[in-house]
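Undergrad: okay, structure incoming, though there's no sequence with it:
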């Protein structure tokens, strides 16, 4: 197992270093991201007793980091002028755990139970995190003002709970991209693709709903909003998978 731990650490450090170099995460975000990544990879290696398959499931997390990083840096100057760009220095511990804890929890549950439903939850949690990140980063570039998800009234760019057609389309596309990774790697099937795409997109809008209500009232901060949205994505995905 020592070799697997070293491998997990190396892969996670490389992944985190890329994010740090491109300003996607700060130092604390880098460290917490490495710890979370190592945990997820080891869970799958332990659960399957197979390093190759474990790495394949880990690649979903890589997909989130890559897609999220690209969307964050895309037209950063424009978003900065609108005062909605991700703060200088990159995302920190709160961002990392808010987006990644649900996936880690599902991976941990799978490691100890080998229950397929937790693989579904893992994929859906990452699809939700990716969908929400891309929706926020790309949706802010829409030419028309966003509307509040609860009232459909126009609001300023960057308002919690604001949505745009561009953001919604981007959210769905991001969820589908993540959900397609297991199928492409030969570890998932079409049902997983459909369930994770739907659950990820639904969870993204739950995030917006939480933002419009609980976050705007100061009950949640954005990190707790992300945490509950990704967790709801995992739960919704599992429920859909079990009953469809």
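TA: Yep, that arrived. Please read all numbers here as calculations on a predicted model, not as lab measurements.
Undergrad: going by C-alpha atoms from here, please, whenever you check contacts or count neighbours.
TA: Fine.
Undergrad: can you tell me the centre-most residue of the chain?
TA: Nearest to the geometric centre of the chain sits residue 129, at 2.1 Å (Cα atoms, centre = their mean).
Undergrad: in which helix or strand does the residue nearest to it when sequence neighbours are not counted reside?
TA: Distance criterion Cα to Cα, 6 or more residues apart in numbering; nearest residue to residue 129, sequence neighbours excluded, is residue 99 at 5.4 Å. Using DSSP states H and E, residue 99 sits within helix 93-113.
Undergrad: which elements pack onto the next helix or strand after that helix?
TA: Counting by DSSP H and E, the next helix or strand C-terminal to helix 93-113 is helix 116-139. Judged by 3 or more Cα pairs under 8 Å, 6 or more residues apart in numbering; DSSP states H and E, helix 116-139 is in contact with helix 51-73, helix 93-113, helix 165-185, helix 190-210, helix 222-243.
Undergrad: contacts for the third one?
TA: The set of residues external to helix 165-185 that reach it, using Cα atoms under 8 Å, 6 or more residues apart in numbering, is 56-57, 59-60, 63-64, 67, 123-124, 126-128, 130-136, 138-140, 142, 188-190, 192-194, 196-198, 200-201, 204.
Undergrad: swap in the fourth one?
TA: Here helix 190-210 makes contact (Cα under 8 Å, 6+ apart) with 120, 123-129, 131-132, 135, 149-150, 160-163, 171-172, 175-176, 178-180, 182-183, 225-226, 228-230, 232-234, 236-237, 240-241.
Undergrad: take a look at this one as well, against the first:
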């Protein structure tokens, strides 16, 4: 893979220009914008504008939903730090899995559909997680620990609410729809696989948060990477199974 190809150079120029224009918009920290620029340049080089814009939409929606009810969440001590601005750890924790699959598409080792569905599923899971967490912390009336269904305070690791769970499902569906519209995934079956995988991985992330995050001092960014990887693996294996039974 030639990193100096026209696709990568063009991606770098597009990201440089846009970040220069929007640098002062309080969506990210300075280091976060730089990381987003590096990520965006690589994504454009690997998946062209479709892969790039899908992640731009994810980052925008993720930052936007974080702002919903921020004052309330901040008063409760459960708001995202830095006023909701995304830093480099947020960018790479959310996008590392997707970036891996984007690079695999560019390397073109084997059937690209598996890499593309892995890419799509990783971001479906992350938007589902962000929607569920931020909406649940603000609007969830009752929060329960996923491992025992014991009632806990909102914002507790591994805590889920009806409102947050519904928001998670909508986030997974919405991101899957974006991937479908952009033709990163191309059939209704792939759309369903990505949406369901993203939602299931979000449920698994709550379980990891409840059972292991505090015990093993796992960072949120590491848990995010695990969650997106789970989503991608589920999607790929379900697709393999579907292709076998349908032929």
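TA: Sure, I can see it. From a predicted model like this one, the values you see are computed outputs, not experimental measurements.
Undergrad: where does the TM-score land?
TA: The TM-score (TM-score structural alignment, normalised by the length of structure 1) is 0.89; 235 aligned residues with a Cα RMSD of 2.0 Å.
Undergrad: would you mark the buried spots in the helix holding residue 99 of structure 1?
TA: By 16 or more other Cα atoms under 10 Å, the buried positions in helix 93-113 of structure 1 come out as 93-111.
Undergrad: got the angle between that helix and helix 51-73?
TA: In this structure, helix 93-113 of structure 1 runs at an angle of 160 degrees to helix 51-73, with axes from the mean of the first three to the mean of the last three Cα atoms, to 10 degrees as the basis.
Undergrad: quick revisit: filter the contacts of helix 190-210 of structure 1 down to the buried ones, ChimeraX style.
TA: The ChimeraX selection below is limited to those of the contacts of helix 190-210 of structure 1 classed as buried (16+ other Cα under 10 Å):
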select :120,123,124,125,126,127,128,129,131,132,135,149,160,161,162,163,171,172,175,176,178,179,180,182,225,226,228,229,230,232,233,234,236,237,241
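Undergrad: hmm, back to that, from residue 3 of structure 1, how far off is the residue nearest to the centre of structure 1?
TA: Distance, residue 129 of structure 1 to residue 3 of structure 1, using Cα to Cα, to the nearest Å: 30 Å.
Undergrad: same deal with residue 25 of structure 1?
TA: Distance, residue 25 of structure 1 to residue 3 of structure 1, using Cα to Cα: 27 Å.
Undergrad: who's more crowded, the two?
TA: Remark: of residue 25 of structure 1 and residue 3, residue 25 carries more neighbours, 27 against 8, as counted by other Cα atoms under 10 Å.
Undergrad: what is the equivalent residue in structure 2 for that one?
TA: Counting by TM-score structural alignment, residue 25 of structure 1 corresponds to residue 28 in structure 2.
Undergrad: OK, contacts around its match?
TA: By Cα under 8 Å, 6+ apart, residue 28 of structure 2 lies in contact with 85-87.
Undergrad: same thing with residue 8 of structure 1?
TA: For residue 8 of structure 1, the contacting residues are 37-38, 41-42, by Cα under 8 Å, 6+ apart.
Undergrad: average distance between the helix or strand hosting it and structure 2?
TA: Using DSSP H and E, residue 8 of structure 1 falls within helix 2-21. Compared with structure 2 after the fit, helix 2-21 of structure 1 shows a mean deviation of 4.3 Å (mean Cα distance after the TM-score superposition for structure 1).
Undergrad: what's the angle between that helix and helix 51-73?
TA: 10 degrees.
Undergrad: so how far is helix 2-21 of structure 1 off the chain centroid?
TA: How far helix 2-21 of structure 1 lies from its chain's middle: 19 Å, per Cα atoms, centre = their mean, to the nearest Å.
Undergrad: now it: buried residues?
TA: Of all the residues in helix 2-21 of structure 1, those buried under the rule 16+ other Cα under 10 Å are 4, 7-9, 11-13, 15-20.
Undergrad: kindly report the same for stretch 64-83 of structure 2.
TA: Within stretch 64-83 of structure 2, the residues that count as buried by 16+ other Cα under 10 Å are 65-68, 70, 73, 78-79.
Undergrad: what does residue 208 of structure 1 align to in structure 2?
TA: When structure 2 is aligned by TM-score structural alignment, residue 208 of structure 1 is paired with residue 206.
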